[in-house]
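Visitor: Build me a structure from this.
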Amino acid sequence: MISIGTIGLIKGITTFDASKGARLATYAARCVENEILMYFRGQKKSAQDVSLSDYIETGTDGAALSLMDVVSEDGDLLEQVSSRESAEQLHRAIRSCLTEQEREVVVLRYGLNGKPPKRQREVAIITGISRSYVSRIEKRALQKLRKELEE
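Guide: This next block holds a predicted model:
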């Protein structure tokens, strides 16, 4: 669309005649608008073109079902798939780049084992190390994970 508008702008600039009393901005805007309209007129709707508001079938309740109805329901599915892929990528990074101790701290802190996340104090008690050491391990592990996931 930007390309079509740019073509209209170029045509407007090259054909502009200041002696006719019009401003360049007004004339160029009309040229851009006309170029876009000509582009859309030239496009033929093919059998493959589908509108989101087109009806695709009748639902089980007898009501017409549009493509938009199906797409909006699948939007959540796409988010779930994307979220699942991100989680798998995170778990791979945890397994591949963290030490056993870093892995344990991260899993406990962020509840990656299906259990609720724990506070640093709780992680310290479970692992038998100081809270400040848990903090340092967590910071180091998160830096490693960020670096791994950015690559």
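Visitor: from here on, contacts and neighbour counts on C-alpha atoms
Guide: OK.
Visitor: report the longest helix in the chain, please.
Guide: The single longest helix within the chain, with elements called by DSSP state H, is helix 67-97.
Visitor: how long is stretch 119-139 from one end to the other?
Guide: 14 Å (C-alpha to C-alpha, to the nearest Å).
Visitor: Another sequence for comparison is provided below:
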Amino acid sequence: MTITTTRVPETASELLRDLAAAPEGPRRAALRDEAIRMWLPLAHHLAHRYTGRGEPDDDLLQTATLGLIKAIDRFDPTRGVEFAGFAVPTVLGEIRRHFRDRTWSVRVPRRMQELRLSISEASNALTQSLGRSPTVADIAAHLNVTEEDVLEGLEGARAYSARSLSTPVTEDGSTSLGDTLGETDHEMELAELRIALGPALQTLEERERTILSLRFFGNLTQSEIAAKIGVSQMHVSRLITKALAKLRTELSAG
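Guide: This next block holds a predicted model:
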């Protein structure tokens, strides 16, 4: 009876070569899991570079791990490239896409998103090298862009995060941000019409104005108006129709 043994890889590089050569099956799945476990510290190290930028650490670690898995699945050891040199840009690219696609409260152009990240990284680097907060001119020179580009990026960064309408704005918490926002005043839509209505009413005959006033301001019925001014209800109806037609024509012309 022939006994077969499974060779255990001795190094990370050897593990990746075995993974690339292994056919689909349980052994390949086991090698893949082992490669992920072995290189996971690299993903965590890269994720920690982006801590303190408004994203939960768990989300960053998850994103970096996804980038690592993509790198492992795409890596081709026959090209003669070290895995670390291939994995680092892959993981960093995944993290940057996370910031670009999922952390903006308002969608802005991709160029603006990338500029915001570049400005943030430049600001951190210049703070360390200059020993002070960098100016717009410092950042522009560091990134080889214009000061207008930097200002545009800083302005666009305001879309990165938003405040909840439930955020308290008073010390006792009795008033929230939403309470301070104005509401649509539907009466404003009628303001212009009311201003124009006065002169338009003056174009009517006195009896027409009286009938409209009794109908729409006094809330009298046509029968009550007819009894009040001494005409028939049918005549009141015709006068109201005629007066309203005049008002529409006058308001449309105005």
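Visitor: distance between the longest helix of structure 1 and the chain's centre?
Guide: In this view, helix 67-97 of structure 1 has its centroid 11 Å away from the chain centroid, taken as C-alpha atoms, centre = their mean, to the nearest Å.
Visitor: again, but for stretch 200-207 of structure 2
Guide: Distance, stretch centre to chain centre, for stretch 200-207 of structure 2: 54 Å (C-alpha atoms, centre = their mean).
Visitor: buried stuff in that stretch?
Guide: 200, 201, 204 (16 or more other C-alpha atoms under 10 Å).
Visitor: So what's the residue count around residue 5 of structure 1?
Guide: 19 (other C-alpha atoms under 10 Å).
Visitor: That should have said residue 140 of structure 2, apologies.
Guide: Count around residue 140 of structure 2 with other C-alpha under 10 Å applied: 19.
Visitor: ok, average deviation of the helix or strand just after the longest helix of structure 1 from structure 2?
Guide: Using DSSP states H and E, the helix or strand that follows helix 67-97 of structure 1 in sequence is helix 100-110. Superposing on structure 2 places helix 100-110 of structure 1 at an average distance of 0.7 Å from its equivalents, by mean C-alpha distance after the TM-score superposition for structure 1.
Visitor: Run through who's touching the helix or strand harbouring residue 84 of structure 2.
Guide: Secondary-structure assignment from DSSP H and E places residue 84 of structure 2 in helix 83-102. By C-alpha atoms under 8 Å, 6 or more residues apart in numbering, the residues outside helix 83-102 of structure 2 that reach it are 13, 43, 46-47, 60, 63-68, 70-72, 75, 77, 110, 113-114.
Visitor: Run through the helices of the stretch 1-150 of structure 2 in chain order.
Guide: Ranges of helices in the stretch 1-150 of structure 2, per DSSP state H, counting those that start in this stretch, are 12-21, 26-48, 57-74, 83-102, 110-130, 136-143, 147-156.
Visitor: In structure 1, what stretch matches the longest one?
Guide: Helix 26-48 of structure 2 corresponds to no residues in structure 1, going by TM-score structural alignment.
Visitor: Do I have it right that residue 140 of structure 2 meets residue 153?
Guide: No. Between residue 140 of structure 2 and residue 153 there is no contact under C-alpha atoms under 8 Å: 10.8 Å.
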